[in-house]
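Q: with the input below, show me the fold.
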Amino acid sequence: MLDTAKTRGRAPSRAKGGLFFLLGPAFVAAIAYVDPGNVAANLTSGASYGYLLVWVLVAANLMAMLVQYQSAKLGVVTGKSLPELLGERFSTPARRLYWVQAEIVAMATDLAEVVGGAIALNLLFHVPLPVGGLIVGVASMALLTVQNRRGQRHFESLIIVLLVIITVGFLAGLVLSPPSPAGILSGLVPRFEGSDSILLAAGMLGATVMPHAIYLHSQLSRDRHTDARSTPQSLARIIKATRWDVVVALLLAGAVNIGMLLLAASTLGGVAGTDSIEGAHAAIVNSLGPVIGVVFAVGLLASGLASTSVGAYAGASIMNGLLKVRFPLLARRMVSLIPALILLGAGVDPTWALIASQIVLSFGIPFALIPLLRLTASKSLMGVHRDGVALRLAALVSVALIVALNAVLLWLTFSGRA
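A: This is a model prediction of the structure:
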């Protein structure tokens, strides 16, 4: 279970060390931004529309930097996670309803991550998808055991290693198939091409700005930097380190996401059957060779293992903060694995399940962002570290854009035009 006391005791902020020793929580949160749902959405975008939606990923990554920094700062300054602060402010019925939507988001996240890992095992070893999903679930339990027994710092180190593997796996193909500079520049101009591209953009946004990572990051930073509030100088230094932590981690995650779209645009455009991860992988192997295909599949596997572990961690944090219920982390991992295994066993198209899960996530974003914006702008809660005018304005614009895109997505979906 999420033992805060133990985590705090084992993960000191090392206030007297260099800034390097203060990095880490954002890298755990960043795993959510390179999960298998991103792979499906980004490959589909590049294969179907070329460089058209590069701007969506750039904008989404900037939004992600903004909100993850706000979440981390909230945890460091207040000593409480976002779910805990919301749990204190909501009435009991509202708290339960809010938890339901957050839990749906967490379940959609876990579905994408387990399915993605199962696809990777199938590509590498021809393991049946249901068996692969079970293997991914068991392996993620082993990763979570590290967090339970060795503390947050060791868990962060493992996640960072997996993030490096993910980066190499998803970007290696660009060495052999570099993207078009002119295409990249054209993709930075905001535009759509029909309702299907809007639907896909919403899925990409849902895959890039992750609600469960917003909830979790406040706890990760709070637990890591337990002595942050010992003096005003210490708190200011930790906030500065947190800013660098977020920028470096999210730049890396953003590069991976954009790199996947560019690889698909340069390699998969016009190739039949690339509307699934399996088809895209086959096209990559055909175009760039089996070695790149294996490296890509290994990156996908690392993505599934790391992100499903972080997703289970986030789900437990949400439940504990909102409902004050401490559900054992490994038991939660077992329960949340069931929906993914049912879908895999039923033969549902895995790539469709991945993209659908990202659309569900996009609807959960405002429920995380709007309260975060209000809390970090509160002078009574944040004191001198409340968001400045520029930051509040940027956050407000981000929330407005996300809500507007989701409204358009709803209209397209229910009008039958998507």
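Q: CA only for contacts and neighbour counts going forward, please
A: Noted.
Q: and the stretch of helix or strand residue 257 belongs to, what's buried?
A: In the assignment (DSSP states H and E), residue 257 maps to helix 232-267. For helix 232-267, a neighbour-count test (16 or more other C-alpha atoms under 10 Å) marks 234-239, 241-267 as buried.
Q: elements contacting the next helix or strand after that helix?
A: The first helix or strand that comes after helix 232-267 along the chain, using DSSP H and E, is helix 277-288. Secondary-structure packing of helix 277-288 (3 or more C-alpha pairs under 8 Å, 6 or more residues apart in numbering; DSSP states H and E): helix 36-49, helix 92-125, helix 232-267, helix 290-323.
Q: what's helix 277-288 in contact with?
A: 39-40, 43, 119, 123, 173, 176-177, 264, 267-268, 271, 273-274, 291-293, 296-297, 351 (C-alpha atoms under 8 Å, 6 or more residues apart in numbering).
Q: how much space between residue 250 and residue 382?
A: Going from residue 250 to residue 382 by C-alpha to C-alpha, to the nearest Å gives 24 Å.
Q: an error on my part: the question was meant for residue 237.
A: Taking C-alpha to C-alpha, one finds residue 237 at 16 Å from residue 382.
Q: kindly report the same for residue 52.
A: Counting by C-alpha to C-alpha - residue 52 and residue 382 are separated by 40 Å.
Q: between the two, who's got more neighbours?
A: Neighbour tally, residue 52 and residue 382, criterion other C-alpha atoms under 10 Å: the higher count belongs to residue 52, 24 against 17.
Q: I'd guessed that one sits against residue 198; true?
A: No: in this structure, residue 52 is not within contact of residue 198 by C-alpha atoms under 8 Å, at 11.2 Å.
Q: now the common contact residues for those two.
A: residue 192.
Q: any idea how far residue 330 is from residue 104?
A: 19 Å.
Q: the more surrounded of the two?
A: Each of residue 330 and residue 104 has its neighbours counted (other C-alpha under 10 Å); residue 330 has more, 22 against 15.
Q: now the more buried one: which helix or strand?
A: helix 329-346.
Q: that helix packs against which elements?
A: In terms of contacts (3+ C-alpha pairs under 8 Å, 6+ apart), helix 329-346 is packed against helix 92-125, helix 129-150, helix 290-323.
Q: to check against the first, give me the structure of this:
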Amino acid sequence: MSDLTHRTRSGIAAVLRGDARGLRSRLLFAGPAIIASVAYMDPGNYATNIQAGAGYGYKLLWVVLLANLIAMLFQALSARLGIVTGKNLAEVSRDNLPRPLVWVMWAISEVAAMATDLAEFLGGAIALSLLFDLPLVVGMAITAVVTYGILIFENRGFRPMELIIGAFVGVIGLCYLAEMLIAPVDWAALGVGLMTPALPDSMALTIAVGIIGATVMPHAIYLHSGLTQSRAEVRDDGDRRKLLRYSNIEVVLALAVAGMINVAMVVMAASAFHQGNPEVAEIETAYYMLTPLLGAAAAGFFLTSLIASGISSSVVGTMAGQMIMQGFLHIRIPIWLRRLITMLPAFAVVAAGVNATQALVLSQVVLSIALPVPMLALLYFSARRDIMGAFAISPLLRVLATLGSCAVLGLNFVLLADVFGASIPFLE
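A: Prediction:
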């Protein structure tokens, strides 16, 4: 299977030289954004999107759209950093920032990686336990074995892993296409929800921050730069420009698909639960209620997509965690040990009797609080000409990225104010 990677490198080189053209050649550039897009449809998204749709119907769809647009921008910047510098974000941070700040960034990023894996690992385990009527711990054990088996393919080059993750993304997408055909959709309300910002109350704010945390993922920002840093041999700035063009196209397409899947999650929950069961907030409850409300097929597609999401995102989360540790500390540990370390919080949560879905939602809030660290670092380095040269971002991109960062920081600030009991005038 390593031949797949060799053929992909050779094909990319031929396209960059101008010796190959056509759609098949262009598909060789697809991969990094597809892997990163898994982070935007992981089980944390299921938990927050179910709560958003059941509790508020279509009213929080604008948050999904905003989060997706911010994600597109920052994933494109992450890919740009890797292509131009040949280093990932953690490595660039280590090489250009004061050592104490690097240690703080690493600690926050490790917490974010563990919160990420908590959501992904629990999501896959919940789906397996529901589908096969297994204890949750058994579902967790199966998820652990399957994800480790997939991670072994990483040793055979990047292309096999890209194809495997791409297949999982395809399964998730097809499942939610089917869900949209089954669920009765209020298209007018969907359009209003996408275009009209509103936060009805403080609970809606918590869910909105969770959506941001579940959609714009810290580990995906680190990972994307690493996936592009050495994927193709670059001879000069002309090659870099071509790679950036293909990368930007892939980011837009891959994250547009992820965004539509997130919208479909909210729409399904709104269609099934909002009118008669707005209190539905757990994945297990949603599954059991889907059969009488929308039929057994809807419930089956829901669980199938959740299994694909949990397994694929857990694989991607472990890859990102390995990259974060290696980039910041120059330490690489065996993949089985990394997998074991990131699983421990999930087992601890289950052993403590914490509600699994509530743990998923809270993990997304933790991610949203940690998100400004890689966002601000990426914005800072992308604008530095001594690092990016001629590929430093334009003033317009800098403004857009700054606005995106401010949106996330603003939501986080309002959430913290609400948690500490401060009055927030615009919340009803």
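Q: circling back: would you list the helices and strands packed on helix 329-346 of the first structure in JSON lines and tack on distance to residue 202 of the first structure?
A: Output for these, formatted as JSON lines (distance: least, C-alpha to C-alpha, whole Å):
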{"stretch": "helix 92-125", "distance to residue 202 of the first structure": "15"}
{"stretch": "helix 129-150", "distance to residue 202 of the first structure": "26"}
{"stretch": "helix 290-323", "distance to residue 202 of the first structure": "20"}
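Q: point out the most buried one among those.
A: helix 290-323 (a mean of 26; mean count of other C-alpha atoms under 10 Å).
Q: mean shift of that helix relative to the second structure?
A: Overlaying the second structure shows helix 290-323 of the first structure at a mean distance of 0.6 Å from the equivalent residues (mean C-alpha distance after the TM-score superposition for the first structure).
Q: which part of the second structure matches that helix?
A: Mapping helix 290-323 of the first structure onto the second structure (TM-score structural alignment) gives residues 296-329.
Q: how about stretch 52-59 of the first structure?
A: With TM-score structural alignment as the criterion, stretch 52-59 of the first structure aligns to 59-66.
Q: next one: stretch 385-402 of the first structure
A: Going by TM-score structural alignment, stretch 385-402 of the first structure sits over residues 391-408 in the second structure.
Q: buried residues in the matching stretch?
A: For stretch 391-408 of the second structure, using 16+ other C-alpha under 10 Å, the buried residues are 391, 392, 393, 397, 398, 401, 404, 405, 407, 408.
Q: show me what residue 150 of the second structure lines up with in the first structure.
A: Residue 150 of the second structure maps onto residue 143 in the first structure, by TM-score structural alignment.
Q: thought that match was touching residue 310?
A: No: with contact defined as C-alpha under 8 Å, residue 143 of the first structure does not count as touching residue 310 (9.3 Å).
Q: map residue 358 of the second structure across to the first structure for me.
A: Under TM-score structural alignment, residue 358 of the second structure pairs with residue 352 in the first structure.
Q: what's the helix or strand for its match?
A: Residue 352 of the first structure belongs to helix 350-376, assigned by DSSP H and E.
Q: helices and strands around that helix, which ones?
A: Using 3+ C-alpha pairs under 8 Å, 6+ apart, helix 350-376 of the first structure sits against helix 36-49, helix 54-78, helix 92-125, helix 195-208, helix 211-224, helix 379-382, helix 389-415.
Q: can you do 7 Å?
A: helix 36-49, helix 54-78, helix 92-125, helix 195-208, helix 211-224, helix 389-415 (3 or more C-alpha pairs under 7 Å, 6 or more residues apart in numbering; DSSP states H and E).
Q: mean distance, the longest one to its aligned residues in the second structure?
A: This means helix 92-125 of the first structure. With mean C-alpha distance after the TM-score superposition for the first structure, helix 92-125 of the first structure averages 0.8 Å from its match.
Q: what span of the second structure is that helix aligned with?
A: The alignment of helix 92-125 of the first structure onto the second structure (TM-score structural alignment) spans residues 99-132.
Q: swap in the fifth one?
A: Mapped onto the second structure using TM-score structural alignment, helix 211-224 of the first structure covers residues 218-231.
Q: list the buried ones in that stretch?
A: Those would be 218-229, 231, for stretch 218-231 of the second structure by 16+ other C-alpha under 10 Å.
Q: out of these, who's nearest residue 34 of the second structure?
A: residue 224 (9.7 Å; C-alpha to C-alpha).
Q: what about the closest one, distance to residue 11 of the second structure?
A: Here residue 224 of the second structure is placed at a distance of 21 Å from residue 11 of the second structure (C-alpha to C-alpha).
Q: just residue 344 of the second structure next, same as before
A: Counting by C-alpha to C-alpha - residue 344 of the second structure and residue 11 of the second structure are separated by 41 Å.
Q: for the two, indicate the residue with more neighbours.
A: More crowded of residue 344 of the second structure and residue 11, by other C-alpha under 10 Å: residue 11, with 22 against 13.
Q: which residues are contacting stretch 188-206 of the first structure?
A: Contacts to stretch 188-206 of the first structure, defined as C-alpha atoms under 7 Å, 6 or more residues apart in numbering, come from residues 38, 41-42, 45, 54-56, 60, 355, 358-359, 361-362, 405-406, 409, 412, 417-418.
Q: my bad, stretch 27-44 of the first structure
A: Here stretch 27-44 of the first structure has contacts from 112-113, 116, 156, 159-160, 163, 200, 203-204, 207-208, 210, 213, 217, 249-250, 253, 257, 260-261, 264, 275, 277, 300, 303-304, 306-307, 351, 354-355, 358, using C-alpha under 7 Å, 6+ apart.
Q: buried residues, it. List them.
A: 27-44.
Q: chain neighbours aside, what residue packs nearest to the equivalent of residue 177 of the second structure over in the first structure?
A: Aligned by TM-score structural alignment, residue 177 of the second structure pairs with residue 171 of the first structure. Nearest non-adjacent residue to residue 171 of the first structure, counting by C-alpha to C-alpha, 6 or more residues apart in numbering: residue 259, 5.9 Å away.
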